[in-house]
Every structure is written in structure tokens, then in C-alpha cells.
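Peer 1: Just to be clear, the model below is a prediction. Sequence and coordinates:
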Amino acid sequence: MKSFIREFKDFAIKGNMIDMAVGIIIGTAFNNVVNTLVKKVVMPPLSLLTDDVNLANRKYLLREATDTAEEVAIGYGELIEVLIDFAIIALTIFVVIKFINRFRKKSEDPKNKQVPTPKDIELLANIERLMEQQNELIKNGSKKL
């Protein structure tokens, strides 16, 4: 039990828990933005295309409401809205990651002098250059024999 508590303490202190909490909070806020975008920006033009039908209210009625029983219906309109939410979130995440990867590739390119190269990438580039020089010396030395 003590090792479990120690592991949890290490996990929390190293910042993993804080990073995860920040990610969840940002994700929740992003979800609210996407929901508003879908409901207030995307869905109104779609409802115009469907003769002012609000997609959220679209359903397939299985049983009408009576005095003793509630209505039973499949709400496919809400499913359509959720799928649109998902598509917007997936597209946004794809664009953001593509944008980040482009800058990461530029920063990791040791030949690009516009972006300062991180020290570890610079050291690896130097090692690669030295190995190429060493291979050339070995090739030239074996040709002379």
C-alpha cells in the first residue's frame, strides 16, 4: 500500500496530474465552443436547406403519447448534430496538429538557420556529420590499399 501511495505522490508531483487536469479543463471549454458553433452557426443554415426543420427535433415516432404512456421515439436529429460536432472537433484537432508538426519539423531541421535548432538536434547533426566524414576517410583509405 505504501508503494502505491508513493507512486501516486510521484505521479502528482512530477506534473503529470496537473498536465492532465489542464488538458481536461481546456477540452471541456473547447467542447462548449464547438457545441455553440454547431448549434448557432452550422445548424441554422442547414435548417434553411431543410425547409426550416430543426434537426434536433427530428425523430422517428414508434408510439404516440397517450394518457397512460409516454411517447416513444428515436431522436435521429440529435444524432446528426452530435456527428457534426464530432466532425468539427476532429477537423479542428487535425488542423492544429498539422500546424504544430510543421513548426516542429522546421525547428528540428539542423540546416534551417531561421529557426534556432534545439541543442539535442544540433548535437545529433554534428555526430551525423562526423560519422559521414569518418566513412569517407575509411572509403578513401581502403581504396589506397
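Peer 2: Happy to help now that I have it.
Peer 1: contacts and neighbour counts: CA atoms only from here.
Peer 2: OK.
Peer 1: The host helix or strand of Asn126 - contacts with which helices or strands?
Peer 2: In the assignment (DSSP states H and E), Asn126 maps to helix 119-144. Here helix 119-144 touches no other helix or strand, going by 3 or more Cα pairs under 8 Å, 6 or more residues apart in numbering; DSSP states H and E.
Peer 1: just how off-centre is that helix within its chain?
Peer 2: 39 Å (Cα atoms, centre = their mean, to the nearest Å).
Peer 1: Put this next to the first one:
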Amino acid sequence: MWPCVTKIMKKFIEEFKEFAMKGNVIDMAVGVVIGGAFSKIVTSLVENIITPFIGIITGGTDISGLMVKFGNAQFKYGAFLQSIIDFLIIALSIFVFIKLIGKLKSTVIAPEEIVEESPALTTSEELLVEIRDLLSKEKNNS
């Protein structure tokens, strides 16, 4: 291979490794995997418990099977409604989960008080601050 292509490829691989090994990317990947598993649980909850319950309320109607036919075309709006219900339940579950984690953090894990002390100024720094303040004052008076 040409030397310039090899350098570009090496730099690209190094940058990609740095990007891929950052904590945020790994945390995001774990979140996606857990989110996928959580989504399956919620979808099962909706399909096997909530949808039949709604079917009982609506007189045995299966929401996911609702559709309208126009000629050969089928508009399956029931499947769309089912997806909306899935989304709302997933969003609600995540919201509740995040709220619980927030409460646990604030009650169980006491936040540490971070007190930042400004470092003491040296004599020359104190003089520079005084000069700056005097110059600013003089400028404002003019």
C-alpha cells in the first residue's frame, strides 16, 4: 500500500479506538441492550395482559387485528394503535424507573458537599488585581 494511505488508516483506527473506548459510548451500548430487553418485557406485558384486558372492556375486540379494507389494500390501524400503546407504556415505565433512581440517589446516597476554595493570591497577583480595579475605575470615571 501507499505510505500516505497507511498513515491515514492508522490514524483513523487510533481515533476510532479512542472514540469506542470512551465511557459514554460503552454506557450507551449497555443502555441500548438493556432497553431492547426491557422493550421485550413491556411488549409482552402489553400483548398478553393489557390488550386482552382492553378487549374485555371493548367487548372482545382485539385491537391489533383492527383494519379497514379498500379494494385489495388493508389499512391495519389496530397494529398502529398497539404500537402507540407499547410506546406509552415503555415511556411511562422508563419515566417511573428514572424517578425512582433519582429518589434513591437523593435519599440513600447523600450528595457530598463540594467546597471549592480559591487559592490564595500571591503578592504580585494581589497587586495586579488592584491595578486592574484602579484602571477600570479610572476608565469609568472618564
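Peer 2: Arrived safely. What you see is a predicted model, and the numbers here were worked out from it, not measured in a lab.
Peer 1: what's the TM-score here?
Peer 2: Here the TM-score for the pair of chains, by TM-score structural alignment, normalised by the length of the second structure, is 0.66; 109 aligned residues with a Cα RMSD of 2.1 Å.
Peer 1: which helix in the first structure runs the most residues?
Peer 2: Using DSSP state H, we find that the single longest helix of the first structure is helix 76-108.
Peer 1: how about that one: buried residues?
Peer 2: Applying a neighbour-count criterion of 16 or more other Cα atoms under 10 Å, one finds 77-78, 81, 84-85, 88-89, 106-108 buried in helix 76-108 of the first structure.
Peer 1: ok and the helix holding Asn126 of the first structure relative to helix 76-108, angle-wise?
Peer 2: Orientation check (axes from the mean of the first three to the mean of the last three Cα atoms, to 10 degrees): helix 119-144 of the first structure against helix 76-108 gives 60 degrees.
Peer 1: how about helix 119-144 of the first structure: buried residues?
Peer 2: By neighbour count on 16+ other Cα under 10 Å, the buried set for helix 119-144 of the first structure is 122, 125.
Peer 1: Remind me which helix or strand Val42 of the second structure belongs to.
Peer 2: Short version, using DSSP H and E: Val42 of the second structure is in helix 23-45.
Peer 1: Can you give the contact residues for that helix?
Peer 2: 19-20, 86, 89-90 (Cα atoms under 8 Å, 6 or more residues apart in numbering).
Peer 1: repeat that for 6 Å
Peer 2: Residues from elsewhere that reach helix 23-45 of the second structure (Cα atoms under 6 Å, 6 or more residues apart in numbering): none.
Peer 1: Could you tell me where the helix or strand just after it falls in the first structure?
Peer 2: The element immediately downstream of helix 23-45 of the second structure (helix or strand, assigned by DSSP H and E) is helix 51-57. Mapped onto the first structure using TM-score structural alignment, helix 51-57 of the second structure spans residues 43-49.
Peer 1: what's the mean gap between that stretch and the aligned bit of the second structure?
Peer 2: After superposition onto the second structure, the mean distance of stretch 43-49 of the first structure to its aligned counterpart is 0.9 Å, using mean Cα distance after the TM-score superposition for the first structure.
Peer 1: In that stretch, which residues are buried?
Peer 2: Neighbour-count burial for stretch 43-49 of the first structure [16+ other Cα under 10 Å]: 43-44.
Peer 1: so how far is it from its chain's centroid?
Peer 2: 28 Å.
Peer 1: Stretch 45-65 of the second structure too?
Peer 2: For stretch 45-65 of the second structure, the distance to the chain centre is 31 Å (Cα atoms, centre = their mean).
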